[in-house]
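K.L.:
need a 3D model of the following:
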Amino acid sequence: MPPRPILHAASLAAALLLPATAHAGFYSGNDLYAVCTTEKDDKEFFEKSYECLGYISGAVDAFNTTREAVGLKSCIPGDVTISQLRGTAVTYMSKNPKDRAKSASSQVFAATRKAWPCPTAKPAAKKKATRKKR
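P.N.:
Presented below is the predicted three-dimensional model:
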């Protein structure tokens, strides 16, 4: 019979091969909310503040790049600051705690869409068919 440490290592290796469920995103809204609402007296405040700002600005950049790729402009005004984006996202997540289980990027997207909604696209006007005179 193999020694116990070998059995434990084999059990651990087998467990690591089992599939595990994963979130749709790297962060959940709960994760982002926790990072963004770290108290100023917390020893990790500065690190978490940069993590919050970096995540939110990266998510917004990704949304804007996606919009540009399909020929649309950003709906967020050009003079909006990263601090304003952070405030918008944190306020949205604080008012929608049930949604925070979703991905953090979806929460940032929802917050910015609510704060700066895109105008609804109007369908192109159809031209009336005209008959050519013979």
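K.L.:
hey, let's count contacts and neighbours off CA atoms from now on
P.N.:
OK.
K.L.:
next one: stretch 61-78 to chain centre, how far?
P.N.:
Counting by CA atoms, centre = their mean, to the nearest Å, stretch 61-78 is centred 15 Å from the centre of its parent chain.
K.L.:
now that stretch: buried residues?
P.N.:
63-64, 74, 76 (16 or more other CA atoms under 10 Å).
K.L.:
any idea which element D79 lies in?
P.N.:
Using DSSP states H and E, D79 maps to neither a helix nor a strand.
K.L.:
how deep is it tucked in, by neighbour count?
P.N.:
When counting by other CA atoms under 10 Å, one arrives at 7 neighbours for D79.
K.L.:
same deal with the one 10 residues further on?
P.N.:
Using other CA under 10 Å, the number of residues around A89 comes to 26.
K.L.:
you'd agree it is up against T112?
P.N.:
Yes: using CA atoms under 8 Å, A89 makes contact with T112 at a distance of 7.2 Å.
K.L.:
one more, for comparison:
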Amino acid sequence: MMSRTLACMALVAPLGLFPVAANAGFYTGDELYAVCTAERGSNTYVENTYECIAYITGAVDAFNTTRKAAKLDSCIPADVTISQLKGVTVDYLRRNPEDRKGSASEQVFAATRKEWPCKDKKAETKKAPVKKKAPVKKKR
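P.N.:
You can find the predicted model right below:
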């Protein structure tokens, strides 16, 4: 019996070495919301606050890097503070509890896009030019 168990373990153990595509992120929106709303004064408040800020700023940096690689500007204004990023994200998570089951990075992305939507440059360039009407001369 023992040799059969060891044989099974020997066959199954290497499966853990193969990379598997992850369909979900490391954090869910619920997990991010929990660390971002840690109670001030609790034993984990400082650690959770740093974890929250690090996650959100890392996600935003990744979004901006992806846009830059695609030769696009960031949609988030350059003067936005980390505190504002956290506030916008936490507010979005609070208002959308049904979405928090998904990836936290998707929630950060949705929050920032809602607060600072990207301007559609294609739509701006496709607008027809405004023609000025020639002034009508009055007859005397």
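K.L.:
quick one: TM-score?
P.N.:
After superposition, the two chains reach a TM-score (TM-score structural alignment, normalised by the length of structure 1) of 0.77; 123 aligned residues with a CA RMSD of 2.8 Å.
K.L.:
related to what we said a few turns ago, okay, the buried residues of stretch 61-78 of structure 1 in a markdown table with distance to E51 of structure 1 and secondary structure next?
P.N.:
Listed next are those as a markdown table, based on distance: CA to CA, whole Å; DSSP: H, G, I helix; E, B strand; the rest coil:
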| residue | distance to E51 of structure 1 | secondary structure |
| --- | --- | --- |
| F63 | 18 | helix |
| N64 | 20 | helix |
| S74 | 23 | coil |
| I76 | 21 | coil |
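K.L.:
structure 1: helices as residue ranges?
P.N.:
Along structure 1, counting by DSSP state H, helices occupy 4-17, 29-36, 45-69, 82-95, 104-115.
K.L.:
any idea which of these gets closest to A125 of structure 1?
P.N.:
helix 45-69 (22.9 Å; CA to CA).
K.L.:
picking that back up, now the helices of structure 1 in a markdown table, please, with extra columns for distance to A125 of structure 1.
P.N.:
What follows is the helices of structure 1, written out as a markdown table (distance: least, CA to CA, whole Å):
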| stretch | distance to A125 of structure 1 |
| --- | --- |
| helix 4-17 | 56 |
| helix 29-36 | 41 |
| helix 45-69 | 23 |
| helix 82-95 | 36 |
| helix 104-115 | 26 |
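K.L.:
out of those, the one nearest A124 of structure 1 is which?
P.N.:
Nearest of the helices of structure 1 (CA to CA): helix 45-69, 19.2 Å.
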